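**Q** Below: sequence and its predicted model.
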Amino acid sequence: MACVRLIILAVLAFAAPVSAQDMSAFKTGPVFEGFGPHAPVEGMGPVPADTEFSHAFDVAVPAEEGKNSRGFESAARFINMHVAAGVDPDNIRVAVVVHGKASMDLLSDEAWAAKGRDGANPSGAMIREMLDHGVRFILCGQSGIAYGITQDDLIPGVETALSAMTAHALLQQRGYTVNPF
């Protein structure tokens, strides 16, 4: 039995460094200074400056309590890392399609409180800043109905589509690719 414990401890000792992440190279900016961390990648060729992106993110997982939405953060990271790599920010178009339980993350602070949530919407400031930079946030209308969310409940500037499926289909027709994860 002591031998089994010793083997387990040895495995854990070697596994811990493998699973640890070094986030020291990750920085925010240049577009969003408070969120969207990314790291430079050594040895890769430059992203051509004339590159154009039309990219959609699908977000169905709600933010952890008291934190920014990871899905929204991914959209900000996409913008930050490509601008840092030399892509003109005017050549980056991003849409965030939100459905399911993540729909609540689009609520204004007033609607957030009216739905029984404490404090302000933790993702609210990030969404407003991203909207100011041209990021589109699109609520699935079907999820909105399911969760009792009206257009008046949303942060100003958030759009509503018939459904998330409709939003993605329309974005694809306009040349947007969908983030695969």
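**A** Happy to help now that I have it.
**Q** alpha carbons only for contacts and neighbour counts from here, please
**A** OK.
**Q** Can you tell me which helices and strands whichever strand or helix holds L139 packs against?
**A** According to DSSP states H and E, L139 maps onto strand 136-140. In this structure, strand 136-140 packs against strand 92-98, strand 159-161, helix 164-173, with contacts taken as 3 or more C-alpha pairs under 8 Å, 6 or more residues apart in numbering; DSSP states H and E.
**Q** Out of the ones you listed, flag the one nearest E129.
**A** Of all the helices and strands packed on strand 136-140, it is strand 92-98 that lies closest to E129, at 13.4 Å by C-alpha to C-alpha.
**Q** Can you name the residues that contact the spatially most central residue of the chain?
**A** For the chain, the residue nearest the mean C-alpha position is F72 (2.1 Å; C-alpha atoms, centre = their mean). By C-alpha atoms under 8 Å, 6 or more residues apart in numbering, the contact list for F72 reads 59, 96, 127.
**Q** then this one, side by side with the first:
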Amino acid sequence: MKNFVKSYYLESFVCFLIANLLSIAAFAQEAHYPIVKGHGGIFDIQEATAFPDPTLQYKIVVDIKEGAGGHKSINASLNNLARIANLHGMGGVPKENIDIVAVIHGEATISILSDISHENRYGTPNPNTDLIRALLEGGIKLFVCGQSLRARKIDARELTPGIAISLSAVTLVTTYQLKGYAVLSY
């Protein structure tokens, strides 16, 4: 009887271990980057039953105000821009049907400094530079709030190339919202 109990517990443990390893393998997927290369990795969800409509024109304006939490970290809100584009791309929406505009302000403003300006101010190159380039190459339009620039004493020449300046975050968001863009905020 003792051997039967040991055998039963051993078999149960082995089955438990195999089931856990299989579930881990199911979740251990590689990230995909269909629109913004190398950033904003997303995963294929085989169980999903709701997807974006690939025939729609997705117009999204994103209000980015959160900082990175340090001068050596990638700004998670900027990375979410890549995720938004990649999620729509993974969902079957063609790149030409994805129009994402972002306005960066508040604490996030320092995330878009050029490497030289970031290094002069904080002693390290901007960790967001590659992400910003990938976002621009992915077709995402990036604006910075002019009011945030002035409040932080940042000159337009200190920005990473490709960043446009708006009068304010508020006026950019309201203008695009009135043009029919969905508003997201990070």
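**A** Arrived safely. Computed from a predicted model, the values in this text were never measured in an experiment.
**Q** Can you calculate the TM-score here?
**A** After superposition, the two chains reach a TM-score (TM-score structural alignment, normalised by the length of structure 1) of 0.80; 159 aligned residues with a C-alpha RMSD of 1.9 Å.
**Q** Can I take it that the residue nearest to the centre of structure 1 is in a strand?
**A** No. Assigned with DSSP: H, G, I helix; E, B strand; the rest coil, F72 of structure 1 falls outside any strand and is helix.
**Q** Trace it over to structure 2, please.
**A** Matched to structure 2 by TM-score structural alignment, F72 of structure 1 sits across from L78.
**Q** now its match: how far from T124 of structure 2?
**A** According to C-alpha to C-alpha, to the nearest Å, L78 of structure 2 stands 19 Å off from T124 of structure 2.
**Q** What does V11 of structure 1 correspond to in structure 2?
**A** That one, V11 of structure 1, aligns with nothing by TM-score structural alignment.
**Q** list the contacts for V11 of structure 1?
**A** So V11 of structure 1 contacts nothing (C-alpha under 8 Å, 6+ apart).
**Q** Likewise for G141 of structure 1?
**A** Going by C-alpha under 8 Å, 6+ apart, G141 of structure 1 touches 160-164.
**Q** Could you point out the longest helix of structure 2?
**A** helix 2-27 (DSSP state H).
**Q** Tell me the residues of structure 1 aligned with the helix or strand following it.
**A** For helix 2-27 of structure 2, the following helix or strand on the C-terminal side (DSSP H and E) is strand 58-64. Mapping strand 58-64 of structure 2 onto structure 1 (TM-score structural alignment) gives residues 53-59.
**Q** with structure 2 superposed, average distance for the matching stretch?
**A** By mean C-alpha distance after the TM-score superposition for structure 1, the fitted stretch 53-59 of structure 1 averages 1.1 Å away from its aligned residues in structure 2.
**Q** Mind listing what's buried along that stretch?
**A** 53-59 (16 or more other C-alpha atoms under 10 Å).
**Q** Rebuild those as TSV, extending it with distance to A113 of structure 1.
**A** Below are those laid out as TSV (distance: C-alpha to C-alpha, whole Å):
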residue	distance to A113 of structure 1
F53	36
S54	34
H55	32
A56	29
F57	27
D58	25
V59	22
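**Q** can you list contacts of the match of strand 58-64 of structure 2?
**A** Residues outside stretch 53-59 of structure 1 that contact it (C-alpha under 8 Å, 6+ apart): 71-72, 75, 91-99, 102, 168, 171, 175-179.
**Q** again, but for stretch 161-177 of structure 1
**A** Against stretch 161-177 of structure 1 from outside (C-alpha under 8 Å, 6+ apart): 53-56, 97-99, 138-143, 178.
**Q** Can you state the residues of structure 2 onto which it aligns?
**A** Counting by TM-score structural alignment, stretch 161-177 of structure 1 corresponds to 166-182 in structure 2.
**Q** can you pull the buried residues of the matching stretch?
**A** Buried-residue list, stretch 166-182 of structure 2, by 16+ other C-alpha under 10 Å: 166, 168-169, 172-173, 176, 181.
**Q** Please apply the same query to stretch 72-90 of structure 2.
**A** 74-90.
**Q** what's the neighbour count on the closest residue to E159 of structure 1 other than its chain neighbours?
**A** Sequence neighbours aside, I138 is the residue nearest to E159 of structure 1 in space, at 4.7 Å (criterion: C-alpha to C-alpha, 6 or more residues apart in numbering). By the criterion of other C-alpha atoms under 10 Å, I138 of structure 1 has 24 neighbours.
**Q** now for I138 of structure 1: what does it line up with in structure 2?
**A** So, by TM-score structural alignment, I138 of structure 1 is matched to F143.
**Q** remind me, longest helix of structure 1?
**A** In structure 1, assigned by DSSP H, the helix with the most residues is helix 2-19.
**Q** can you give me how far that one is from the chain middle?
**A** 35 Å (C-alpha atoms, centre = their mean, to the nearest Å).
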